[in-house]
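**Q** Next comes the sequence, and after it the predicted model I'd like to discuss.
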Amino acid sequence: MQLIDVNKARYRKHLNRVIWGCIAGLAIGSLGISQILIALFPDESGRHFHWNLLGVLVTSVTIGYVLSQYRSHEFMREVTYVWELKQALNKINRKLVKLKQAASQGNVDAMLALQYSYAGSRLLWKLDDNTIVMEELAVEQAKLDGLMAQYQVALNIEDYNEQVLKSF
């Protein structure tokens, strides 16, 4: 997955609309379904937990299905890209200890994965206005730059492929 520049204003606007749409859909759908089920199948004891739960489950599955159907729509482009980037970075983070150890021993693939992780994290944190951890990221990037200089390695994050992680 290649890193691309994301229009922050458009991303935030679309993400907020998707979030609010999901919240509204969940509230309206779950209440609507549960009220219909309660009206059709009343319980003399007044306990309708199972109908309420079924309403939430059916609505959640429906929202997930709708989101998956529209994930390639132009409106969802930035939202989907960021979601997929977060998944890619999560895969790297699960192997971070091994990657850092291998990078310190001169493994170019580990350095490439770390470089991609740092660049992707920087992009995400700028989109989310998460500047608190940018200093930590700069320290880690400086360590990686030192390793790249020590082992005379030049990296291009466009060369990163998820298959690199399989060896760690």
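**A** Now that the structure is in, tell me what you want to look at. Not measured: the values here are computed from a predicted model.
**Q** only C-alpha atoms for contact and neighbour calcs from this point on.
**A** Fine.
**Q** I'd assumed residue 111 was in contact with residue 103.
**A** Yes - at 5.2 Å, residue 103 and residue 111 qualify as touching, with contact defined as CA atoms under 8 Å.
**Q** Please enumerate the shared neighbours of the two.
**A** residue 144 (CA atoms under 8 Å, 6 or more residues apart in numbering).
**Q** Between these two, which is the more surrounded one?
**A** Taking other CA atoms under 10 Å, residue 103 and residue 111 do not tie; residue 111 has more neighbours (26 against 21).
**Q** what about residue 106, which SS state?
**A** coil (DSSP: H, G, I helix; E, B strand; the rest coil).
**Q** The closest residue to residue 11 other than its chain neighbours: which element?
**A** The spatial neighbour of residue 11 that comes closest, neighbours along the chain excluded (CA to CA, 6 or more residues apart in numbering), is residue 78 at 5.5 Å. Residue 78 is located in helix 77-93, with elements delineated by DSSP states H and E.
**Q** another structure for you, compare them:
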Amino acid sequence: MKLKEIDKGRYRRHLNKVFIGSALALAVLSLGIAQLLIAFFPNAAGSHFHWNLLGVVFGALLVGAGLSRLRQHPFMTEVVYVWELKQRLNKIARKRRKVEAAAEQGNETAMQVLQFCYAGSRQLWQLDDNTIVMDELTVKQTELNNLANTHGVILDAGVYDENMLKQF
């Protein structure tokens, strides 16, 4: 995955519409499916918990399937990009200790993975207005830059490939 610049305003508008649309669709589908199940399979005792739960499960599956089908739509470009970026950063986070230890030992691949992680996190946090930990990220980036200079590594987030994580 390559980092790319996206319009923050467009991303926020589209994310809000996707979120609201998904929530409304889930509510309508869950209630509708549950009511249909209750109508076809009434319970004399009056407990319909399992039909309501089944309605929510089927509603969630339908909303998920709908979002999956819409991934390629131009409206979803920024939203899907951020979803995928979060997935990549999560994979790095799971191996972060090993990657940081390897980077301390001068492993160039580990440094490139951390560079992508820091650049991706910075972009993600700016898009979500989560700037509370930006100072901490700046310190980490400075440490990585110093480490790269010490070992003669030129950092470039663009060289990151998910396969790089396999060695950690």
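**A** That came in fine, so what should we check first? These numbers come from a predicted model, not from an experiment.
**Q** Provide the TM-score value for the superposition.
**A** Laid over one another, the chains give 0.98 as their TM-score (TM-score structural alignment, normalised by the length of structure 1), with 168 aligned residues with a CA RMSD of 0.7 Å.
**Q** what sits against the residue nearest to residue 11 of structure 1?
**A** Residue 78 of structure 1 neighbours (CA under 8 Å, 6+ apart): 6, 7, 10, 11, 14.
**Q** Can you pick out the ones from those that are in helices?
**A** Residues of these located in helices (DSSP state H): 10, 11, 14.
**Q** Pull out the buried members of those residues.
**A** 11, 14 (16 or more other CA atoms under 10 Å).
**Q** And the ones in helices among the contacts of residue 78 of structure 1, which is closest to residue 107 of structure 1?
**A** residue 11 (35.5 Å; CA to CA).
**Q** isn't the closest one right up against residue 80?
**A** No - if you go by CA under 8 Å, residue 11 of structure 1 and residue 80 don't touch, sitting 9.7 Å apart.
**Q** one step back: how big's the offset between the helix holding residue 78 of structure 1 and structure 2?
**A** If you overlay the two and look at helix 77-93 of structure 1, the average distance to its match in structure 2 is 0.5 Å (mean CA distance after the TM-score superposition for structure 1).
**Q** Which residues in stretch 100-107 of structure 1 does the neighbour count mark as buried?
**A** Those would be 100, 102, 103, 104, 106, 107, for stretch 100-107 of structure 1 by 16+ other CA under 10 Å.
**Q** The helix or strand encompassing residue 118 of structure 1 aligns to what range in structure 2?
**A** For residue 118 of structure 1, the host element (DSSP H and E) is helix 108-127. Using TM-score structural alignment, helix 108-127 of structure 1 corresponds to residues 108-127 of structure 2.
**Q** quick one: contacts of that stretch?
**A** 3, 8, 11-12, 82, 85-86, 89, 92, 99-100, 102-103, 131, 134, 137, 141, 144, 148, 153, 155-160, 164-165.
**Q** now stretch 4-19 of structure 1
**A** 75, 76, 78, 79, 123, 127.
**Q** Over to stretch 51-63 of structure 1?
**A** For stretch 51-63 of structure 1, the external contacting residues (CA under 8 Å, 6+ apart) are 22, 25, 26, 29, 30, 31, 32, 33, 34, 35, 37, 38.
**Q** Please convert the residues you listed to a markdown table, extending it with distance to residue 67 of structure 1.
**A** Compiled in a markdown table, the contacts of stretch 51-63 of structure 1 are given as follows (distance: CA to CA, whole Å):
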| residue | distance to residue 67 of structure 1 |
| --- | --- |
| 22 | 9 |
| 25 | 12 |
| 26 | 13 |
| 29 | 15 |
| 30 | 17 |
| 31 | 20 |
| 32 | 20 |
| 33 | 20 |
| 34 | 22 |
| 35 | 25 |
| 37 | 25 |
| 38 | 28 |
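**Q** Good, we can wrap up now.
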